[in-house]
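K.L.:
Build me a model from this:
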Amino acid sequence: MTAPLDVTLANPRADRVKQVRALSGRPARLRHQQFLVEGPQGVREAVRYAADAVRDVYLTEAAADRYAEIVEAAAAAGVRVHLGTREVLEAMSPDAQGVLAVVRSDSVTLGEALDALRDPDGGRRGALLVAVLATVRDPGNAGTVIRAADAAGADLVVLAGESVDVHNPKVVRSTAGSLFHVPVVTGVPLAEVVDAVHAEGLTVLAADGSGEHDLDELLDVAGPAHRAERAPGTPDLAASTAWVFGNEAWGLPAADRALADAVVRVPIRGRAESLNLATAATVCLYASGRAQR
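P.N.:
Sure, this is the predicted structure:
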C-alpha cells in the first residue's frame, strides 16, 4: 500500500459498522449531520473536492489496491482511511462496491451560495445558470439533474419545497460525484428562490409542456446579435437564467408557473408523449449553456 491504513475491520456486527449502515436512513443522517457516499466515483470526488467534510473512508483490501489514488488522496488530506473485509463493507452498504465514505452534511443558505458567486471587487460575475427542482421526489431524477447541471456548467442547484433529501444514498450515487462540484441548496420555498434569483438579475424560466415558448426557437434568437429578432416578452437564453423543473408526476402547478418570467416547452419531434424530468432538464440546461457561451 502507498499510504498507512488503520487495522482491518473484520466484524460485520460491530457498532461502527451498524452506525455507518444507519446513515442510509434519514433519521440517523439528521441526528449525526453525516451521510454516506457509496462507490469509487463518488468517494474519489468527495476526497478531491470536499476533503474537509470527509470523516472516514472505508475500503476492502482489493478496492484499496484497485483505487490507490483514493487512498493516496485521502491520506494526503488527512482523512482517516480504514480497511475492512468484504463482509464489513457489504454490511455497511450493499451498494458500496468496496469503497465508502462518511461525509459531514454541511449546509449552505441560498443567500450564502449566491453571495459566493459574486466578488465585491468585481472579480466574479455572479450566477449565470441555476437549476431549481420544485418538489422533485424521485432520488434518481434529482441526482441525475445535479449531474447534468454540473456537466452543463451550472453555478448552483436548488432543491426547493418538499423535494427529496439531497443526501439520500440514491441521490448521492446518481450524482456520480457532481454533488461535490456544484453548490446545492435545499429546503427553500420556491417563491423565495424566485425572489432571490430575481434580485440577482436572473431570468426565471419554467420548463413545462404547456409553455408558450419553444426551446429551439429561443435558441435561434439567443444573444445580442439577435436582439431585433426577438418579439417583445421573448426571453433571451443567453441571459443569466434560473430554470425551474417540476415534479415527475404532475409537473409545475399553475401557481408555480406564474412565478416564472416565461414558460418554455421542449419540442417533441417524434411520437413520444413527453420527456422525463432528468432528460428535459438536461436539454434545457445545455441550451442555456450553449447560448451563454
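K.L.:
Only C-alpha atoms from now on, for both contacts and neighbour counts.
P.N.:
Fine.
K.L.:
need the longest helix for this protein.
P.N.:
In the chain, assigned by DSSP state H, the helix with the most residues is helix 277-292.
K.L.:
What segments of the stretch 1-150 of the chain are strands?
P.N.:
6-9, 34-38, 54-59, 80-84, 99-104, 129-134 (DSSP state E, counting those that start in this stretch).
K.L.:
so which of those strands comes closest to Gly211?
P.N.:
Evaluated over those, closeness to Gly211 peaks at strand 129-134, with 16.7 Å, by CA to CA.
K.L.:
wait, which of the strands of the stretch 1-150 of the chain is closest to Ile268?
P.N.:
strand 129-134 (21.6 Å).
K.L.:
and Gln41, how many residues sit next to it?
P.N.:
17 (other CA atoms under 10 Å).
K.L.:
Name all residues that make contact with the residue nearest to Leu252 when sequence neighbours are not counted.
P.N.:
Ranked by CA to CA, 6 or more residues apart in numbering and with sequence neighbours excluded, the top spatial neighbour of Leu252 is Gly246, at 4.6 Å. When contacts are counted by CA atoms under 8 Å, 6 or more residues apart in numbering, Gly246 touches Leu133, Ala134, Thr135, Val136, Ala207, Asp208, Leu252, Leu277.
K.L.:
Please give the structure of this sequence too, so both can be compared:
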Amino acid sequence: MREALAWQGGQVHELFVTATAAQRNPELLQTAQAQGIRISEVTDKAAASLSETVTPQGLVAVCDAVPQPLDQALQGAPRLVAVLYGVSDPGNAGTVTRVADAAGADAVIFTGDTVDPHNGKCVRASTGSLFHLPIARSRDAAEVFAACRAAGLRLVAADGYAKQDLVEASVQGDLQHPTAWVFGSEAHGLPDDVIAQLDTSLKVPLYGAAESLNLATAAAVCLYASARDQRN
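P.N.:
Next comes the predicted model:
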C-alpha cells in the first residue's frame, strides 16, 4: 500500500479499509487523506472479497492501470529488461517482477498469453514492485521483440537446453551488453519458434543433481548475472 501511495506513474483514487486495519495503519490513512484520496470503511467480509485472498490485510486501493505503452516503458537507453512470454501463473509473474526490480531492471514486459499484471495474486507476489518500474503489456510478441531491438537491447532467451551457459557468456563479455531477457512458462519454457526470433539463448549451469530451476529462481540468476557484468 505504501508503494501505491508513493507511485509516481499514476495515482490512487479510493482506499477501502476495515476498522481494524485503520487502527493498525494510521500513518497510511494520514498519507491518503493528505493526497485527497477518498477513504471508505468496509467490513472484513467485503475486504476479503475485494482483495481476492483468504487472509486480507484490510486495505484495498483502487489505482490507475499499471501498464504503459511499449515505447514509453522502453524510453531512454534501457540496459536490462525482463520479458515474460506465456507465463500463466500469477505468482511466478509477480515474483519475476519483484526480482527484476531488485536487480535494477529498467522495465518488465508481459507478452503472449502471460497473465494480466493486475491479477490479484500477481500484484501481491510483486510486493509493490509493480509500482517501482515501468510495466508494459502487449500480446503481440513480435511487436515486443521489435520494440526491444529498437531500444538497443539484445534479446536473450533463458533456455535450459541452450548450448551456451551464463558463465561462458560472462567470460566472453556478452552479458555487458544491454539485454532483454525473455522468460517462458515454468511448465513449458519458450517455444522453439519464439527462441528462433531471438538473438541468442543461454542456460543456467546446473552443478548438482537437480533437473531444473523454477522460473523465479532462474530469472533471478539471469538478471543478476547481467546486472553484475553491466556494473563492472
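K.L.:
Overlay them and tell me the TM-score.
P.N.:
TM-score of the superposed chains, computed with TM-score structural alignment, normalised by the length of structure 2, equals 0.92; 229 aligned residues with a CA RMSD of 1.7 Å.
K.L.:
returning to what we had before: map the residue nearest to Leu252 of structure 1 across to structure 2 for me.
P.N.:
In structure 2, Gly246 of structure 1 lines up with Gly184, judged by TM-score structural alignment.
K.L.:
how close does that match sit to Leu153 of structure 2?
P.N.:
Taking CA to CA, to the nearest Å as the measure, Gly184 of structure 2 falls 18 Å from Leu153 of structure 2.
K.L.:
How about Ala162 of structure 2?
P.N.:
20 Å.
K.L.:
again with Pro178 of structure 2
P.N.:
From Pro178 of structure 2 to Leu153 of structure 2 the distance is 5 Å (CA to CA).
K.L.:
Could you tell me which residues make contact with the residue nearest to the spatial centre of structure 2?
P.N.:
Nearest to the mean C-alpha position of structure 2, counting by CA atoms, centre = their mean, stands Thr97 at 2.1 Å. Counting by CA under 8 Å, 6+ apart, Thr97 of structure 2 makes contact with Ala82, Val108, Ser126, Ser129, Leu130.
K.L.:
can you check His181 of structure 1 too?
P.N.:
Tyr49, Asp150.
K.L.:
And Ala162 and Leu153 of structure 2? Which one has more around it.
P.N.:
Leu153 (23 against 13).
K.L.:
Flag every buried residue along stretch 89-103 of structure 2.
P.N.:
89-101, 103 (16 or more other CA atoms under 10 Å).
K.L.:
what's the closest of these to His13 of structure 2?
P.N.:
Gly94 (22.7 Å).
K.L.:
if we can go back for a sec, Serialize the strands of the stretch 1-150 of structure 1 to JSON lines and add fields for distance to Val164 of structure 1.
P.N.:
As requested, those are exported to JSON lines (distance: least, CA to CA, whole Å):
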{"stretch": "strand 6-9", "distance to Val164 of structure 1": "33"}
{"stretch": "strand 34-38", "distance to Val164 of structure 1": "14"}
{"stretch": "strand 54-59", "distance to Val164 of structure 1": "22"}
{"stretch": "strand 80-84", "distance to Val164 of structure 1": "30"}
{"stretch": "strand 99-104", "distance to Val164 of structure 1": "18"}
{"stretch": "strand 129-134", "distance to Val164 of structure 1": "10"}
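K.L.:
Turn those strands into JSON lines, including mean neighbour count.
P.N.:
As requested, the strands of the stretch 1-150 of structure 1 are exported to JSON lines (neighbours: other CA atoms under 10 Å):
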{"stretch": "strand 6-9", "mean neighbour count": "14"}
{"stretch": "strand 34-38", "mean neighbour count": "28"}
{"stretch": "strand 54-59", "mean neighbour count": "24"}
{"stretch": "strand 80-84", "mean neighbour count": "22"}
{"stretch": "strand 99-104", "mean neighbour count": "24"}
{"stretch": "strand 129-134", "mean neighbour count": "26"}
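K.L.:
closest to Pro169 of structure 1 out of these?
P.N.:
Per CA to CA, nearest to Pro169 of structure 1 of the strands of the stretch 1-150 of structure 1: strand 34-38, 6.4 Å.
K.L.:
residue range for the closest one in structure 2?
P.N.:
So strand 34-38 of structure 1 sits over no part of structure 2, by TM-score structural alignment.
K.L.:
any idea how far stretch 217-226 of structure 2 is from the chain center?
P.N.:
13 Å (CA atoms, centre = their mean, to the nearest Å).
K.L.:
what about that stretch, how far off from structure 1?
P.N.:
Comparing stretch 217-226 of structure 2 with its match in structure 1 after superposition yields a mean distance of 0.7 Å (mean CA distance after the TM-score superposition for structure 1).
K.L.:
which parts of that stretch are buried?
P.N.:
Buried, per 16+ other CA under 10 Å, within stretch 217-226 of structure 2: Ala218, Ala219, Ala220, Val221, Cys222, Leu223, Tyr224, Ala225, Ser226.
K.L.:
Identify the residue of structure 1 aligned to the fourth one.
P.N.:
Taking TM-score structural alignment as the criterion, the aligned counterpart of Val221 of structure 2 in structure 1 is Val283.
K.L.:
what's its match in contact with, if anything?
P.N.:
Val283 of structure 1 neighbours (CA under 8 Å, 6+ apart): Val266.
K.L.:
mind checking how far it is from Phe180 of structure 1?
P.N.:
Val283 of structure 1 is 22 Å from Phe180 of structure 1, by CA to CA.
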